[in-house]
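Chemist: sequence plus predicted model, see below.
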Amino acid sequence: NPLGKECGSFIPEPIWSNGNQIFVEFESNSNVTAPGYRASWAAACGGVLSGNNGTITSPDYPHDYRNNARCVWSITVEPGKVIQLTFHQFAVEEWDDICDTDWVLIYDDDTSRANPLRKKCGFSIPKPIRSNGNQMFVEFESDSTTTYTGFRASWAASPYWTDPDSQVCGGAWSGDSGTITSPDYPHNYRNDARCAWSITVEPRKVIQLTFLEFEVERGPLCGNDWVL
């Protein structure tokens, strides 16, 4: 049951293995011959991710991504939590409104790929996206024409707030360094948002939190909007 069997004069579409190994077999008979073929191979991007947080980037980021790239990341967090995906950089070829050349596609699971959470191309940073459960897929694909620097995004496990008026954001973070932003940053945050981040570093270390940008509604005793 091969991944593909090719002959003729047309260049085949790129082929991806299902694991970390692939076999290529060539055979000719005693009749007509031709110049043959030249093919390149490269370790593909994407992968299976789990834990509380992480970062994903387009292939070769911050350099331009390759032509004919296809990456799929599967992200899973513990049951009872959702995933918030935040883009920090975004530059993906935009040919038309339906993003049918290069794109980033975000969906909950295989059954919801046809009805994704978001499909994005272009040069504006998307608003943060959250899953509906504890799993999220991020898919990136490029065609054979123009390429750009692609994207950098971070993901984090977030509490599943049952209050429909609350904005889901925040999460549990660990490691020596990281970045957090208000929801939808650098756009205006939404009304009635509630976010909580838990940040943990190694024992015997302390955490220094440095604000690089700050603009939050001012009110008496910070009674309207606040960071605590």
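Modeler: Good, I have the coordinates.

Chemist: going forward, measure contacts between C-alpha atoms and count neighbours the same way
Modeler: OK.

Chemist: could I get the full set of helices for this protein?
Modeler: In the chain, no segments count as helices under DSSP state H.

Chemist: make sure residue 156 is actually in contact with residue 172.
Modeler: Yes: between residue 156 and residue 172 a contact is recorded at 7.0 Å, counting by C-alpha atoms under 8 Å.

Chemist: the chain: strands as residue ranges?
Modeler: 46-50, 53-57, 70-76, 81-91, 103-107, 118-120, 129-130, 135-141, 150-159, 170-174, 196-200 (DSSP state E).

Chemist: what helices or strands is the second one leaning on?
Modeler: Identification of packing neighbours for strand 53-57 by 3 or more C-alpha pairs under 8 Å, 6 or more residues apart in numbering; DSSP states H and E yields strand 150-159, strand 170-174.

Chemist: this is the comparison structure:
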Amino acid sequence: MNGNCICGLLVLSVLLGQTEAQQAAPTRPAFTCGGDLVADSGFIGSEAFPNFYKPNSKCTWRITVPEGNIVTLSFRIFDLEADSQCKYDYLDVFNSHSHLVQKLGRFCGTFRPGNLISTTNTMMLEMVSDEATQGRGFVAFFSGAKPYVDEQQTCGGKITKAQGEIMTPNWPNDKYPPGTSCSWLITVEPDMVIQVKFDKFVLEADTYCRFDYVAFYNGGERDDSQLIGKYCGDQAPLPIVTSGNVLLVQFVSDLSVTSDGFLAEYTSFPRGASIPSVDSHTNTRTFPIPAIRLFVPRIPVTTTQPPKYIPPPPPEPTPVKPTITRPNGRKPGSQNPLCAKACKRDGTIKTSFCSSEFVITGKISSISPGPRGTVNVGLSLIRTYKSGRLIISEVGETMSLKLVSKCRKCPLLRRGSDYIIMGQVDGDGRGTLAPGAFTAPYKAQHHNLLVNINNQPC
């Protein structure tokens, strides 16, 4: 064999080696706008991820896992245009291949949803975007799982009795197992509504109930079925009342920490009737069942009993002194020391971003006087860029939080307006605003600026 042949073979072998290596290298899945996913498990994502999704689009994905399984959906990345009511860009998740079943949730913003499960072997996702702001979309992992069943207890199922109990697996002898998914569909007579009360309640604690939780959904026959509440931790939810005669209850535990679980009793009552309820002082009272959907605020999650709130002591009485007026007509001591300087922001948007513990955008929902010259501010969250130890509450599909401004007049905030807000967090997880804290009216075009700042080192 001559030298030319040897060289040719060497070149050919190198090329073949490169081709095999290229074929062996893992490839990133290509995500399209909708489709049918029939598999034991797999990834699902928005079109063109990780690039920005397209404007004015509507994509529908239908997931099917093998018969006898249920679908579990776990989000890995989530970035859609934020709005407190998810009116512009959003992702809907349904409990089957239909809009005429429970909507397991509508999601937007950068708040990553917790795990979702279906009651059958199918699930549907529908993503809608408008013509304006876009994000990078979402990526989630779906898989088929067996509903939990052992020799003594079945977790979940369809129930048609007028009253009964629901409980976590192994109750009351042991902790619930990890990696469990249970769904109860409770249906009573058409003219009845359902009330649920918890006797015991201990689930893994998390501020957003992302890991272990129990969720309640109104209805199962119309596309306006909504989440009543999602609960975890060791504080039992308040009694839950449905708006109709169908209730979906879902319990999910992840593969890590487990706990004792819960025991709940449900009862059905005629719509509009008064239900006896016993308060903490053992006094009986009644309240009418609402004919509309009832949203139950989620109790803050803690791993131990929260300490009782102790109000600050009242200010000591000040001895009456004769009024002294200075030549300029102002009374001495009339200014709040915190507001002594002019109402002016400290630093630039970049330096304030880096020095603040939280950076958010949101709509001011309430402003009320607080103790000692402070102001309490309620806010519906649009988007979070930094959160630190900030406590954010979930009510239905709205994320909200409370802020405390140390000065009545600075920074200036108006109810009903959208703002960029940066500040610090106190020991109770509340956001605090000093007079020089960075605030500014928020517009959609500010989002990209804040994202760019967030991606740069401080």
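Modeler: Received the coordinates, thanks. Quick caveat, the model's predicted, so the values are computed rather than measured.

Chemist: out of the helices and strands packed on strand 53-57 of structure 1, indicate the one that is most buried.
Modeler: strand 150-159 (a mean of 23; mean count of other C-alpha atoms under 10 Å).

Chemist: can you name the residues that contact residue 264 of structure 2?
Modeler: Residues near residue 264 of structure 2 by C-alpha atoms under 8 Å, 6 or more residues apart in numbering: 165-167, 196-200.

Chemist: please tell me which residues of structure 1 stretch 77-92 of structure 2 aligns onto.
Modeler: Counterpart in structure 1 of stretch 77-92 of structure 2, with TM-score structural alignment as the criterion, is absent.

Chemist: thinking again about what came up before, show me the one of the strands of structure 1 that comes nearest residue 64 of structure 1.
Modeler: Relative to residue 64 of structure 1, the nearest member of those by C-alpha to C-alpha is strand 150-159, separated by 6.6 Å.

Chemist: report the aligned residue range of structure 2 for that closest one.
Modeler: Going by TM-score structural alignment, strand 150-159 of structure 1 lines up with residues 261-270 of structure 2.

Chemist: mean per-residue distance, the matching stretch versus structure 1.
Modeler: By mean C-alpha distance after the TM-score superposition for structure 1, the fitted stretch 261-270 of structure 2 averages 0.6 Å away from its aligned residues in structure 1.

Chemist: reformat the strands of structure 1 as TSV; add distance to residue 188 of structure 1.
Modeler: Listed next are the strands of structure 1 as TSV, based on distance: least, C-alpha to C-alpha, whole Å:
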stretch	distance to residue 188 of structure 1
strand 46-50	30
strand 53-57	23
strand 70-76	27
strand 81-91	15
strand 103-107	23
strand 118-120	20
strand 129-130	15
strand 135-141	25
strand 150-159	19
strand 170-174	16
strand 196-200	18
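
Chemist: quick one, which of the ones you listed is nearest to residue 4 of structure 1?
Modeler: Residue 4 of structure 1 lies closest to strand 70-76 among the strands of structure 1, at 16.9 Å (C-alpha to C-alpha).

Chemist: the closest one aligns to what range in structure 2?
Modeler: Counting by TM-score structural alignment, strand 70-76 of structure 1 pairs with residues 181-187 of structure 2.

Chemist: now which residue in structure 2 aligns to residue 94 of structure 1?
Modeler: By TM-score structural alignment, residue 94 of structure 1 lines up with residue 205.

Chemist: give me the nearest residue to that match, chain neighbours excluded.
Modeler: Using C-alpha to C-alpha, 6 or more residues apart in numbering and skipping the chain neighbours, the partner closest in space to residue 205 of structure 2 is residue 233 (4.0 Å).

Chemist: over to residue 73 of structure 2?
Modeler: Nearest to residue 73 of structure 2 is residue 142, by C-alpha to C-alpha, 6+ apart, at 4.5 Å.

Chemist: how close does that neighbour sit to residue 43 of structure 2?
Modeler: 6 Å (C-alpha to C-alpha, to the nearest Å).

Chemist: the more surrounded of these two?
Modeler: residue 142 (24 against 16; other C-alpha atoms under 10 Å).

Chemist: quick one, the host helix or strand of the more buried one and strand 180-187 angle?
Modeler: Of the helices and strands defined by DSSP states H and E, residue 142 of structure 2 is found in strand 137-145. Counting by axes from the mean of the first three to the mean of the last three C-alpha atoms, to 10 degrees, strand 137-145 of structure 2 points 90 degrees away from the direction of strand 180-187.

Chemist: buried residues in strand 137-145 of structure 2?
Modeler: By neighbour count on 16 or more other C-alpha atoms under 10 Å, the buried set for strand 137-145 of structure 2 is 137-140, 142-145.

Chemist: same question for stretch 209-219 of structure 2.
Modeler: 209-219.

Chemist: first to last residue in that stretch, what's the distance?
Modeler: Its first and final residues considered, stretch 209-219 of structure 2 spans 22 Å by C-alpha to C-alpha.

Chemist: so what touches it?
Modeler: With contacts defined as C-alpha under 8 Å, 6+ apart, stretch 209-219 of structure 2 is touched by 102, 104, 113-115, 203-205, 225-232, 242-254, 258, 293.

Chemist: cool, stretch 172-186 of structure 2 as well?
Modeler: Here stretch 172-186 of structure 2 has contacts from 117-119, 145-148, 155-161, 168-170, 246-261, using C-alpha under 8 Å, 6+ apart.

Chemist: any idea how many residues pack against residue 132 of structure 1?
Modeler: If we define neighbours as other C-alpha under 10 Å, then residue 132 of structure 1 has 16 of them.

Chemist: what about the aligned residue in structure 2 for it, distance to residue 220 of structure 2?
Modeler: Here residue 132 of structure 1 is matched to residue 243 in structure 2, going by TM-score structural alignment. Computed as C-alpha to C-alpha, the residue 243 of structure 2 to residue 220 of structure 2 distance reads 12 Å.

Chemist: do residue 453 of structure 2 as well
Modeler: Distance from residue 453 of structure 2 to residue 220 of structure 2, by C-alpha to C-alpha: 44 Å.

Chemist: please identify which of those two sits among more neighbours.
Modeler: Between residue 453 of structure 2 and residue 220, counted using other C-alpha under 10 Å, the more crowded position is residue 220 (22 against 16).

Chemist: pretty sure the more buried one sits against residue 248.
Modeler: Yes: using C-alpha under 8 Å, residue 220 of structure 2 is in contact with residue 248, at 7.5 Å.

Chemist: residues in contact with the residue nearest to residue 73 of structure 2?
Modeler: Neighbouring residues of residue 142 of structure 2 by C-alpha under 8 Å, 6+ apart: 41-44, 71-74.

Chemist: now do the contacts for the nearest residue to residue 146 of structure 1 once chain neighbours are set aside.
Modeler: Closest residue to residue 146 of structure 1 apart from its sequence neighbours, by C-alpha to C-alpha, 6+ apart: residue 93 at 6.7 Å. Applying C-alpha under 8 Å, 6+ apart to residue 93 of structure 1 gives the contacts 101-103, 121-123, 146-148.
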